[in-house]
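Chemist: could you look at this predicted model? Sequence included:
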Amino acid sequence: MEPHPEGQLLGPAQIRELAGRLGVRPTKNWGQNFVIDANTVRKIVRQAGVGPDDVVVEVGPGLGSLTLALLHTVDRVVAVEIDPVLAEQLPRTVAELAPDRADRLTVLHQDALTVTALADPQPTALVANLPYNVAVPVVLHLLEMLPSLERVLVMVQLEVADRLAAPPGNRVYGVPSVKAAWYAEVSPAGKVGRNVFWPAPNVDSGLVRMVRRDPPVTTASRREVFAVIDAAFAQRRKTLRAALAGWAGSPAAAEQVLRAAGVDPSARGERLTIEEFAAIAAARDADA
C-alpha cells in the first residue's frame, strides 16, 4: 500500500483496496460506515480542538482514516475496535503510512461498552466516528468511566446529534440530552453529508461537541438522578406528577417530592434542566 500523497491519509481507493485485501465487508451489526474523505477527517480533528498534549480515545477506528489524522496531531491514540480483523490490521496500516507515529498508537480489541479504565497516560479527549447503533450508550459510558476526558467530538447520526445537543423545551430533548448534560456542556458542531462514507448510510450525520463540566451540586447520586430522568421520559406526555408516580410510590408522593424540589408537578420532563432533575432526586432522599 503506497503512502497517500495528502499527509499520508487514506483515500477512497486505498480504503476499498484495503477492505478487499482483508475480506472486510462493512456490517450493520457493528454499525460500520468507513469515512473515505480526507477533508472530513481533518475537519473532525480540527473541530475536536486536540493538540500535541492530548491523549485521544477513538472508538470504532475501522480501517484507520481518522486514526491517521489524529496521530499526526496528538500525543497518543488509544483505538478501541470490536472487529478482530480491523483491530489486527490497524497497527500495520499505521506502520506503513505513518511509521514515525506507530509507537503512539495503542489498539484495544474490545467492545467500548466494556471499557472501565485505561492505562496511563490518561486520555484527555474522545474523538470518534461512532457506530450509530450504540453511539449514545458509548458516549455516556466513557464519560462515566473515564473522568479524565475533558472534551468529546463525535460523529453520529444527525438525529442523535440533535437529541444530544437539544436544550430543555426542544421537541427532541429527552433522556440522551439530559444525561449528557450531567457530564458536559453539549453543542452541535456541524453536519456531514452521506457521500463521505463507504458504504453511504441512508441518513445524514452530525458532529457533537462536549466540554466536561462538574455535575450539578446535589446530595443525590448520579444513579439516583438518572433513575428520575428515566421515569420522567418513559411517559413523556404525562405530567411529572403522573410520570413519577411509580418512582415515588404514588402520584401524591411524587407531587410532594416535586414541590419540595421547587418543581411544578403539572410540568413535563421535557421542560426540566439537569439541575432540576438532580433537585428532585435529592428531595426524595431528604424525605426518606
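Modeler: Alright, I've got the coordinates.
Chemist: going forward, measure contacts and count neighbours with C-alpha atoms only.
Modeler: OK.
Chemist: the helices in the stretch 1-150 of the chain, which residues?
Modeler: With helices called from DSSP state H, counting those that start in this stretch, the stretch 1-150 of the chain shows them at 12-22, 38-48, 65-71, 84-97, 135-145.
Chemist: which of the ones you listed is buried the deepest?
Modeler: helix 65-71 (a mean of 26; mean count of other C-alpha atoms under 10 Å).
Chemist: tabulate the helices of the stretch 1-150 of the chain (a markdown table), appending distance to residue 268.
Modeler: Below are the helices of the stretch 1-150 of the chain laid out as a markdown table (distance: least, C-alpha to C-alpha, whole Å):
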| stretch | distance to residue 268 |
| --- | --- |
| helix 12-22 | 48 |
| helix 38-48 | 34 |
| helix 65-71 | 41 |
| helix 84-97 | 45 |
| helix 135-145 | 23 |
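Chemist: A further structure is provided below for comparison with the first:
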Amino acid sequence: MPAVRLLGPAEVRALAAEIDVRPTKQRGQNFVIDPNTVRRIVRESGVGAEDVVVEVGPGLGSLTLALLETGARVTAVEIDEVLAGRLPATIAEFAPECADRFALVHQDALRVTELPGPAPTALVANLPYNVSVPVLLHLLALLPSLEKGLVMVQSEVADRLAARPGSKVYGIPSVKAAWFADVRRTGAIGRNVFWPAPNVDSGLVAWTRREPPATAVSRERVFAVVDAAFAQRRKALRGALRSVAGSAEAAEAALVAAGIDPLARGEALTIDDFIAITENL
C-alpha cells in the first residue's frame, strides 16, 4: 500500500482557509472531514489496485486520497476552478507516491464527453446533492466501461435510486438507473462527518453494471415513455402515455400488446415492462 495521509478536520479547514474557499450550497459542497468515512466508502465500493476510478466533485481531496491509497488510478472531475487548482498540490503533499496515478479534469461532470487515460472501471464519488441523479445517469450512459460504483447522495435520493417497483419512492431515477445497473442501498452516513454539516442525511448507493437490455428501441425512446408515465404519478398508464402514443386508444393498444393492464400505474412497472411498452408503441 502506498504511503498516504488522509485529511482530518484540521487539514480540511487549513486547506480551505489557504485558498479562501467557503463551501457553497449552490454547488452542493460539503467536505468530508472524517478519514474513517472515506475509508469505509472505498472499502464498500470494492475498488482495488486494478481499477481506474472516476471521482466527481473531489473538492479538497478527502475521498481522492483514500481511493489512491488502494493503488487504483483516479480521474477526478471538478467544476470549481479554485478547488481544481489546489488538488494536484494536495496529492503531491499527502500522497507523493501516487501522483502518477492521478489525473484532473476541470469541467462540469454533466458536460463531460470524454475522459483522459485508460477506460474507467469504477465510479466512486460524494456527488453534489443538487445534481446527483443527472450526473450518475450521464456517466453511466457515457462510460460503458464502468463495471461498478458507489456514490454518496442525499438519503432520500439513495432510497429512490435503489427502490423496487411498488415502493412509494419508486420513480424515474429508479427505472432509469435499472436500465444500466443493479442498484442497492448499502448504508447511511451521519451529518457530523461533513464540514459544513448538511441539513439532510446522506446514504450510500452501490451498483453493478448489467448487460444492456436486448431491444431494438433506443434508450432515449424508452426514457421518454418513463418520463410520461411518472409525469402524472396518480394517473393510469392509458391516460399518462397519451402524449407519447398520440392518443389514449393507441396507448391502451400498446399496453395490452405488452401484456400490461392499461389501468396500472408507472410505479408498478419494471424497466423491462417499459421496454415492452415502447416496442409496441
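Modeler: Nice, thanks for sending it over. For clarity, every value in this text was computed on a predicted model and none was experimentally measured.
Chemist: report the TM-score for the pair.
Modeler: Remark: TM-score between the superposed chains equals 0.98 [TM-score structural alignment, normalised by the length of the second structure]; 279 aligned residues with a C-alpha RMSD of 0.9 Å.
Chemist: ok, back up a step: which among the helices of the stretch 1-150 of the first structure is found nearest to residue 232 of the first structure?
Modeler: Taking C-alpha to C-alpha, helix 135-145 is the member of the helices of the stretch 1-150 of the first structure nearest to residue 232 of the first structure, at 18.4 Å.
Chemist: show me what the closest one is packed up against.
Modeler: Judged by 3 or more C-alpha pairs under 8 Å, 6 or more residues apart in numbering; DSSP states H and E, the packing partners of helix 135-145 of the first structure are helix 175-183.
Chemist: need the three-state assignment for the counterpart of residue 170 of the second structure in the first structure.
Modeler: Using TM-score structural alignment, the partner of residue 170 of the second structure in the first structure is residue 173. Following DSSP: H, G, I helix; E, B strand; the rest coil, residue 173 of the first structure is assigned to coil.
Chemist: how about residue 78 of the second structure, what's its partner in the first structure?
Modeler: Residue 78 of the second structure maps onto residue 81 in the first structure, by TM-score structural alignment.
Chemist: what's the closest non-adjacent residue to the match of residue 170 of the second structure?
Modeler: residue 166 (5.1 Å; C-alpha to C-alpha, 6 or more residues apart in numbering).
Chemist: for that neighbour, give its distance to residue 75 of the first structure.
Modeler: 32 Å (C-alpha to C-alpha, to the nearest Å).
Chemist: neighbours around residue 203 of the first structure, how many?
Modeler: A count of neighbours around residue 203 of the first structure, defined by other C-alpha atoms under 10 Å, yields 10.
Chemist: map it across to the second structure for me.
Modeler: Under TM-score structural alignment, residue 203 of the first structure pairs with residue 200 in the second structure.
Chemist: that match and residue 154 touch, don't they?
Modeler: Yes. Applying C-alpha atoms under 8 Å as the test, residue 200 of the second structure and residue 154 come out as touching, 6.7 Å apart.
Chemist: for the residue lying farthest from the centre of the first structure, what are its contacts?
Modeler: Taking C-alpha atoms, centre = their mean as the measure, the residue most remote from the mean C-alpha position of the first structure is residue 252, 37.4 Å away. Counting by C-alpha atoms under 8 Å, 6 or more residues apart in numbering, residue 252 of the first structure touches 241, 245.
Chemist: on that earlier part again, who's more crowded, residue 166 and residue 75 of the first structure?
Modeler: Ranked by neighbour count (other C-alpha under 10 Å), residue 166 of the first structure and residue 75 place residue 166 first, with 21 against 17.
Chemist: that one contacts residue 172, correct?
Modeler: Yes. Residue 166 of the first structure lies in contact with residue 172 (C-alpha under 8 Å); the separation is 6.5 Å.
Chemist: residue 192 of the second structure versus the equivalent of residue 57 of the first structure over in the second structure, what's the distance?
Modeler: Counting by TM-score structural alignment, residue 57 of the first structure corresponds to residue 54 in the second structure. Between residue 54 of the second structure and residue 192 of the second structure the computed distance is 26 Å (C-alpha to C-alpha).
Chemist: for residue 131 of the second structure, same thing?
Modeler: Residue 131 of the second structure is 22 Å from residue 192 of the second structure, by C-alpha to C-alpha.
Chemist: again with residue 217 of the second structure
Modeler: Here the criterion is C-alpha to C-alpha. By it, residue 217 of the second structure lies 46 Å from residue 192 of the second structure.
Chemist: quick one, strands of the stretch 151-281 of the second structure?
Modeler: 181-189, 194-195, 202-209 (DSSP state E, counting those that start in this stretch).
Chemist: of the ones you listed, which is nearest residue 255 of the second structure?
Modeler: Between the strands of the stretch 151-281 of the second structure, strand 181-189 lies closest to residue 255 of the second structure; by C-alpha to C-alpha that is 24.9 Å.
Chemist: which bit of the first structure covers the closest one?
Modeler: Under TM-score structural alignment, the match for strand 181-189 of the second structure is residues 184-192.
Chemist: just stretch 246-266 of the second structure next, same as before
Modeler: Using TM-score structural alignment, stretch 246-266 of the second structure pairs with 249-269 in the first structure.
Chemist: same deal with stretch 28-36 of the second structure?
Modeler: Against the first structure, stretch 28-36 of the second structure falls on residues 31-39 (TM-score structural alignment).
Chemist: coming back round to it: which residues touch the match of residue 170 of the second structure?
Modeler: Contacts of residue 173 of the first structure by C-alpha under 8 Å, 6+ apart are 163-164, 166-167, 270.
Chemist: please report how far it lies from residue 162 of the first structure.
Modeler: Counting by C-alpha to C-alpha, the gap from residue 173 of the first structure to residue 162 of the first structure is 8 Å.
Chemist: ok now do residue 82 of the second structure, which residues does it touch?
Modeler: Contacts here follow C-alpha under 8 Å, 6+ apart; on that basis residue 82 of the second structure touches 19, 21.
Chemist: against residue 134 of the second structure, how distant is it?
Modeler: The value you get for residue 82 of the second structure to residue 134 of the second structure, if C-alpha to C-alpha is used, is 24 Å.
Chemist: equivalent analysis for residue 234 of the second structure, please.
Modeler: Taking C-alpha to C-alpha, one finds residue 234 of the second structure at 24 Å from residue 134 of the second structure.
Chemist: swap in residue 65 of the second structure?
Modeler: Taking C-alpha to C-alpha, one finds residue 65 of the second structure at 25 Å from residue 134 of the second structure.
Chemist: what does residue 229 of the second structure correspond to in the first structure?
Modeler: Under TM-score structural alignment, residue 229 of the second structure pairs with residue 232 in the first structure.
Chemist: understood, closing this out.
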